[in-house]
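Undergrad: only the shape, not the letters, is given here:
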């Protein structure tokens, strides 16, 4: 069965690989989430609520809020329909199957009427808002959802065949710098989970480590600058230094 989280990069996404630094405080815990059999087309209210939650999460860490583009919304909805109707997860479609609209996320965005170079996609199952929250917790998926150079987003939700699918498509413009960098969680941000399940594909955890782990901390720099993580530390309120792991800059290429 497909994994709970997977992230699709379209043309040019390699430039994004250099922009994030992720630290995981490894205290151990596990929760299995899967994209698979789990809806109907998302209503405007559902898609709007998903956008609102995404933007609330962005605003909380100092990343500019972004609008929905109806073409990107349509592309996301199309893939959510495909995923639910066919009982599959992931980001690639097979021509001839019900609700097919394009092989990869960028193909589907173009088919919906928007020509763009940079497209990423996040997908999972479960409820509409629960899916958005789950994807945000997973660091390689949070990367796209919080990226300061994202320019538009579209969220889709489907329950065709009794299987729910949550899909977010995101477009980018790397020719401007809205902010220098974004950190998530932000400085002095409250109500942050103390742990994360550790379930994501690709797996950001070191070999032999399984979740739960400490909640992932991320730094995202603008405009594709090379960033080298030299040192960092996590200190508990009592002054104890906690174990920390620097996740590699990798994404799946399936």
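TA: Good, I have the coordinates. Predicted model, so just to flag it, every value in this text is computed and none were measured.
Undergrad: for the rest of this, base every contact and every neighbour count on C-alpha atoms.
TA: Noted.
Undergrad: quick one: the nearest residue to residue 77 once chain neighbours are set aside from residue 78, how far?
TA: Once flanking residues are discounted, residue 77 sits nearest to residue 156: 4.0 Å by CA to CA, 6 or more residues apart in numbering. Distance check for residue 156 against residue 78: by CA to CA, to the nearest Å, it reads 8 Å.
Undergrad: the structure to be compared is supplied as follows:
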């Protein structure tokens, strides 16, 4: 099975280990992964700020970059959902809308791809400790990926999953929201950190690095000893002897 990795801006520029873990995880389950070098931003920041015409330039570039792909997989529910929005953006441009629909139909967030396409609920991972999970807004409310991450985490050997209180609440990032509404954003992430600390978890796990960057920064500034991990990094925690299985 051939998979094209949509790495996302944050992963590509700041968290390359998440991209590496995603590739290693997919390869372990028999996928042939390529990285289209033409990919850039998906256009979400400009689109969410109301600059639709400017965002279209980035969107068209992404459509071209992944036109060859059999499947597109990304370690971000937020960015995966942006691809799902493309057909609506190009509603009045039939040629681009058709291509946007094709991209939409073959794009998956990582945990959705593992569970629904590869039919994997146990990734054979091992991580000792207690973990709680942050349900990012775009991934759960818009993309609809709610049970897949929890199913996969629940099957990690040695890991005890504890549900996060008020898990449905936003962490306060929201892209440009955290810049334009800094004071409110700060209060929201403080509330989120309080909920995380109350679980006594060793790990905070999530599926969107934007949220994890925001929460992780606050945890660090408050001196909280909670390790922040993307779910791809957790699922990639397997003994070296098992890394070549499934290839």
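TA: On my side now, so go ahead. It should be emphasised that the depicted structure is a prediction, and the values quoted were computed from it without experimental measurement.
Undergrad: TM-score for the pair, please.
TA: The TM-score (TM-score structural alignment, normalised by the length of structure 2) is 0.30; 117 aligned residues with a CA RMSD of 5.3 Å.
Undergrad: which other helices and strands does the helix or strand containing the residue nearest to residue 77 of structure 1 contact?
TA: According to DSSP states H and E, residue 156 of structure 1 maps onto strand 150-158. Strand 150-158 of structure 1 sits against helix 44-60, helix 70-86, strand 165-172, with contacts defined as 3 or more CA pairs under 8 Å, 6 or more residues apart in numbering; DSSP states H and E.
Undergrad: hmm, 10 Å instead?
TA: Contacts defined by 3 or more CA pairs under 10 Å, 6 or more residues apart in numbering; DSSP states H and E place strand 150-158 of structure 1 against helix 44-60, helix 70-86, strand 119-124, helix 128-137, strand 165-172.
Undergrad: what's the spacing between residue 25 of structure 2 and residue 147 of structure 2?
TA: Applying CA to CA to residue 25 of structure 2 and residue 147 of structure 2 gives a distance of 19 Å.
Undergrad: ok, the two, which is more surrounded?
TA: It is residue 25, of residue 25 of structure 2 and residue 147, that has more neighbours when counted by other CA atoms under 10 Å, with 22 against 12.
Undergrad: can you tell me the SS state at that one?
TA: With DSSP: H, G, I helix; E, B strand; the rest coil as the basis, the three-state label of residue 25 of structure 2 is helix.
Undergrad: ditto for residue 87 of structure 2
TA: helix.
Undergrad: and it, what is it in contact with?
TA: By CA atoms under 10 Å, 6 or more residues apart in numbering, the contact list for residue 87 of structure 2 reads 93, 94, 96, 97, 98, 99, 100, 101, 102, 103, 104.
Undergrad: so which of the helices and strands packed on strand 150-158 of structure 1 comes closest to residue 217 of structure 1?
TA: Evaluated with CA to CA, these place helix 128-137 nearest to residue 217 of structure 1, the distance being 10.0 Å.
Undergrad: more neighbours: which of residue 156 and residue 78 of structure 1?
TA: Regarding residue 156 of structure 1 and residue 78, a neighbour count based on other CA under 10 Å identifies residue 156 as having more, with 30 against 23.
Undergrad: show me what contacts the more buried one?
TA: 41-44, 46-48, 50-51, 72-81, 123, 128, 165-169.
Undergrad: report the buried members of these.
TA: 41-42, 46-48, 50-51, 72-81, 123, 128, 165-169 (16 or more other CA atoms under 10 Å).
Undergrad: for structure 2, longest helix please?
TA: Identified as the longest helix of structure 2 according to DSSP state H is helix 182-198.
Undergrad: output the contacting helices and strands for it.
TA: Using 3+ CA pairs under 10 Å, 6+ apart: helix 182-198 of structure 2 touches strand 126-133, helix 177-180, strand 203-206, helix 209-221.
Undergrad: please redo it, this time with the cut-off set to 8 Å
TA: Contact partners of helix 182-198 of structure 2 among helices and strands, from 3+ CA pairs under 8 Å, 6+ apart: helix 177-180, helix 209-221.
Undergrad: dump those to a markdown table, plus distance to residue 229 of structure 2 and mean neighbour count.
TA: Formatted as a markdown table, these follow (distance: least, CA to CA, whole Å; neighbours: other CA atoms under 10 Å):
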| stretch | distance to residue 229 of structure 2 | mean neighbour count |
| --- | --- | --- |
| helix 177-180 | 21 | 14 |
| helix 209-221 | 8 | 19 |
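Undergrad: what's the closest of those helices to residue 133 of structure 2?
TA: Of all these, helix 209-221 sits nearest to residue 133 of structure 2, with 10.4 Å by CA to CA.
Undergrad: give me the buried positions along the next helix or strand after that closest one.
TA: Counting by DSSP H and E, the next helix or strand C-terminal to helix 209-221 of structure 2 is strand 227-230. For strand 227-230 of structure 2, burial by neighbour count (16+ other CA under 10 Å) applies to 228, 229, 230.
Undergrad: could I get the residues you listed as JSON lines with distance to residue 160 of structure 2?
TA: Output for the buried residues of strand 227-230 of structure 2, formatted as JSON lines (distance: CA to CA, whole Å):
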{"residue": "228", "distance to residue 160 of structure 2": "15"}
{"residue": "229", "distance to residue 160 of structure 2": "15"}
{"residue": "230", "distance to residue 160 of structure 2": "16"}
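Undergrad: residue 112 of structure 2: which of the residues you listed is nearest?
TA: Distances from residue 112 of structure 2 to the buried residues of strand 227-230 of structure 2, taken as CA to CA, are shortest for residue 230 (14.7 Å).
Undergrad: I'd guessed the closest one sits against residue 205; true?
TA: Yes: with contacts counted by CA atoms under 8 Å, residue 230 of structure 2 reaches residue 205, the gap being 5.5 Å.
Undergrad: what is in contact with those two at once?
TA: Applying CA atoms under 8 Å, 6 or more residues apart in numbering, one finds that residue 230 of structure 2 and residue 205 are jointly contacted by residue 212.
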